[in-house]
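Novice: below: sequence and its predicted model.
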Amino acid sequence: MPYEGRYRLSVAHLLVALVAMFVVQPFVDHMAYGFLVASVFFTIVLLVAVNAVGGQRRSQIAAALLAAPAVGASWLQHVWPDSLLNDFYFFFSIVFIIYVIVHLFRFVVFAPSVNDEVLCASIAIYLLLAVAWALLYTLLALWDPGAIIFTEAADAHSKLEGFKSLYFSVQIITTITFGDIMPISDTARMLALVEATFGMFYLAILVSRLVGAYTGRNDSN
């Protein structure tokens, strides 16, 4: 088995870090230095994810090389605000998250049995998909401020970043939308459709995997 031994704690740690980031995010957006707190939690998620890609050394080295520029850019942009550095941060963060998702998905699909590690990895993948698309929406909103709009008057001057982008992403991936944030441009609509499709197909694959593993275990018994 190619992922032997590394997942026992690392996947659980990644899931805990992701849940903590989701819970803390709406509160830190209203704090004076909330962006620093958000960066701390996101950095923890990235660092824990490096350890969650598996037991092969080359996989972890590749993960560390992808995570390093994302972590560095996330902190540099606080002391040196620059649009190019901001784009650099989003690009490497998204690439790294995709890399982690691919490795965790392979682990879930090829695991010989369904256990706590597989369940933790499955949930972590779903949350990471929402985070990756939240970063994409934030990047799109920076490039095209009118691509995604707020329909509520109280949020008319808000920016799609931080918790708001995560909130919008979770709405799309779960296909439970409230109508307070709407994609307007064709690019934004395309991203929303792709995310919703990914979310539905992932849940379908996950359910079939769990049912198949359960059926196989009953047949062997």
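Specialist: Received the coordinates, thanks.
Novice: from here on, just use CA atoms for contacts and neighbour counts.
Specialist: Will do.
Novice: buried ones in the lengthiest helix in the chain?
Specialist: Longest helix in the chain by number of residues (criterion: DSSP state H): helix 186-220. The neighbour-count check on helix 186-220 (16 or more other CA atoms under 10 Å) flags 188, 191-192, 195-196, 199, 202, 206, 209-210, 213 as buried.
Novice: so where do the helices sit in this structure?
Specialist: With DSSP H as the criterion, the chain has helices at 7-28, 34-51, 57-79, 83-110, 116-143, 163-174, 186-220.
Novice: can you redo those helices as JSON lines with distance to Ile149?
Specialist: What follows is the helices of the chain, written out as JSON lines (distance: least, CA to CA, whole Å):
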{"stretch": "helix 7-28", "distance to Ile149": "19"}
{"stretch": "helix 34-51", "distance to Ile149": "22"}
{"stretch": "helix 57-79", "distance to Ile149": "25"}
{"stretch": "helix 83-110", "distance to Ile149": "20"}
{"stretch": "helix 116-143", "distance to Ile149": "9"}
{"stretch": "helix 163-174", "distance to Ile149": "11"}
{"stretch": "helix 186-220", "distance to Ile149": "10"}
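Novice: ok, and here's another one to check against it:
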Amino acid sequence: MTGGALAAPEAVRPGRLVQILVQHPSAVLLVVQLCGVLLYPFAEGPGWRRGVVEVFGALVLGLAIWSVRKSPTPTWVALILGVAASALSIADALQPSVGLELASAVVHALFYFWAAGNLMTYMLADSDVTRDELYAVGATFTLVAWAFAYLFVGLQIVQPGCFTAAVDPEQPRTWMELLFLSFTNLSSTGLSDIVPIRAYARSVVMIEQLAGLAYVALFVSRVVGLTLARRR
């Protein structure tokens, strides 16, 4: 190489890449969840598209279980809920029924709430903020958003017509619409065109709004404060 030439950046070795992924499972989960937000509109519909959603959902469940393995709470609970949620989703895809869809929504909600609680416990376990805990802030937000979205799915099954929208107001809301409602309420932006019109649906939406405010006040502010204190 000549003296005036610039050295090419060293390529990341596969082993080093695997090590990075193992050290930051929350980052992997966050990226995959955000990719799911872009995938779901494409995959909505019957046939092979439903299969794509189920495969991706199983991947997310596995990554969530992997991400919470460092928390002090037992991992086997998340494993049982994750396997049950995946099995119910596959059963509902093969033989659709209201009972299977409701059971799948409830178990999925329980799993995501449990996983989010584990990540919160993981972030509160010590007074030193690691890089993975910074990624866990975003990953926990997505887990809670998914949990409430599945809760909305269950509410819509138990009480049809509890959510309406400007487009096809009489039709059941799709998974993407309910996930959009969950994100807008949890982030307190309130920019959703999906509206709860029944009492229980409004109650759950209000609880999610409060949860979003509490999450920012308790967890995000704590992580930011500890990060600034470490730098000082």
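Specialist: Great, that's in hand. A quick note: this is a predicted structure, and the numbers were derived from the prediction, not measured.
Novice: just give the TM-score of the two.
Specialist: Remark: TM-score between the superposed chains equals 0.86 [TM-score structural alignment, normalised by the length of structure 1]; 212 aligned residues with a CA RMSD of 2.2 Å.
Novice: so Leu213 of structure 2 sits against Met206, correct?
Specialist: No. Using CA atoms under 8 Å, Leu213 of structure 2 makes no contact with Met206, being 10.9 Å away.
Novice: Ser10 of structure 1 maps to what in structure 2?
Specialist: For Ser10 of structure 1, the aligned position in structure 2 is Pro25, judged by TM-score structural alignment.
Novice: please report how far the closest residue in space to that match that isn't next to it in sequence lies from Val106 of structure 2.
Specialist: Distances taken as CA to CA, 6 or more residues apart in numbering place Ser67 nearest to Pro25 of structure 2, at 5.1 Å, with adjacent residues excluded. Relative to Val106 of structure 2, Ser67 of structure 2 is positioned 21 Å away (CA to CA, to the nearest Å).
Novice: quick one: which of the two has more around it?
Specialist: Between Ser67 of structure 2 and Val106, counted using other CA atoms under 10 Å, the more crowded position is Ser67 (27 against 19).
Novice: pretty sure that one contacts Gln23?
Specialist: No. Ser67 of structure 2 is beyond contact range of Gln23, at 10.0 Å (criterion: CA under 8 Å).
Novice: a markdown table please, covering the buried residues of helix 186-220 of structure 1 and showing distance to Asp87 of structure 1.
Specialist: Output for these, formatted as a markdown table (distance: CA to CA, whole Å):
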| residue | distance to Asp87 of structure 1 |
| --- | --- |
| Ala188 | 17 |
| Leu191 | 18 |
| Ala192 | 20 |
| Glu195 | 21 |
| Ala196 | 24 |
| Gly199 | 25 |
| Tyr202 | 28 |
| Leu206 | 33 |
| Arg209 | 37 |
| Leu210 | 38 |
| Ala213 | 42 |
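Novice: and the residue at minimal distance from the centre of structure 2, how close does it get to Arg50 of structure 2?
Specialist: Centre of structure 2 computed as the mean C-alpha position; nearest residue by CA atoms, centre = their mean is Leu143, 2.8 Å away. As judged by CA to CA, Leu143 of structure 2 and Arg50 of structure 2 stand 21 Å apart.
Novice: one more: Asn118 of structure 2?
Specialist: According to CA to CA, Asn118 of structure 2 and Arg50 of structure 2 sit 29 Å apart.
Novice: how about Leu228 of structure 2?
Specialist: Counting by CA to CA, the separation of Leu228 of structure 2 from Arg50 of structure 2 is 45 Å.
Novice: kindly report the same for Val77 of structure 2.
Specialist: To Arg50 of structure 2, Val77 of structure 2 is 27 Å away according to CA to CA.
Novice: residue in structure 2 matching Leu210 of structure 1?
Specialist: Checking TM-score structural alignment: Leu210 of structure 1 goes with Val223.
Novice: could you find the closest non-adjacent residue to that match?
Specialist: Among residues not flanking Val223 of structure 2 along the chain, Val129 sits closest, at 6.7 Å (CA to CA, 6+ apart).
Novice: and for Gln25 of structure 1?
Specialist: Using CA to CA, 6+ apart and skipping residues adjacent in sequence, the residue nearest Gln25 of structure 1 is Phe163, 5.5 Å away.
Novice: residue in structure 2 matching that neighbour?
Specialist: Checking TM-score structural alignment: Phe163 of structure 1 goes with Met176.
Novice: what do you get for Asp180 of structure 1?
Specialist: So, by TM-score structural alignment, Asp180 of structure 1 is matched to Asp193.
Novice: apart from its neighbours in sequence, what residue is nearest that match?
Specialist: Closest to Asp193 of structure 2 by CA to CA, 6+ apart is Ala165, at 5.8 Å.
Novice: next one: Val107 of structure 2
Specialist: Val107 of structure 2 sits nearest to Ala85 (CA to CA, 6+ apart), 5.5 Å away.
Novice: contacting residues around the alignment partner in structure 1 of that neighbour?
Specialist: Taking TM-score structural alignment, Ala85 of structure 2 has Ala70 as its aligned residue in structure 1. With contacts defined as CA atoms under 8 Å, 6 or more residues apart in numbering, Ala70 of structure 1 is in contact with 88-93.
Novice: try it again at 10 Å.
Specialist: Ala70 of structure 1 makes contact with 43, 46, 64, 76, 86, 88-96 under the criterion CA atoms under 10 Å, 6 or more residues apart in numbering.
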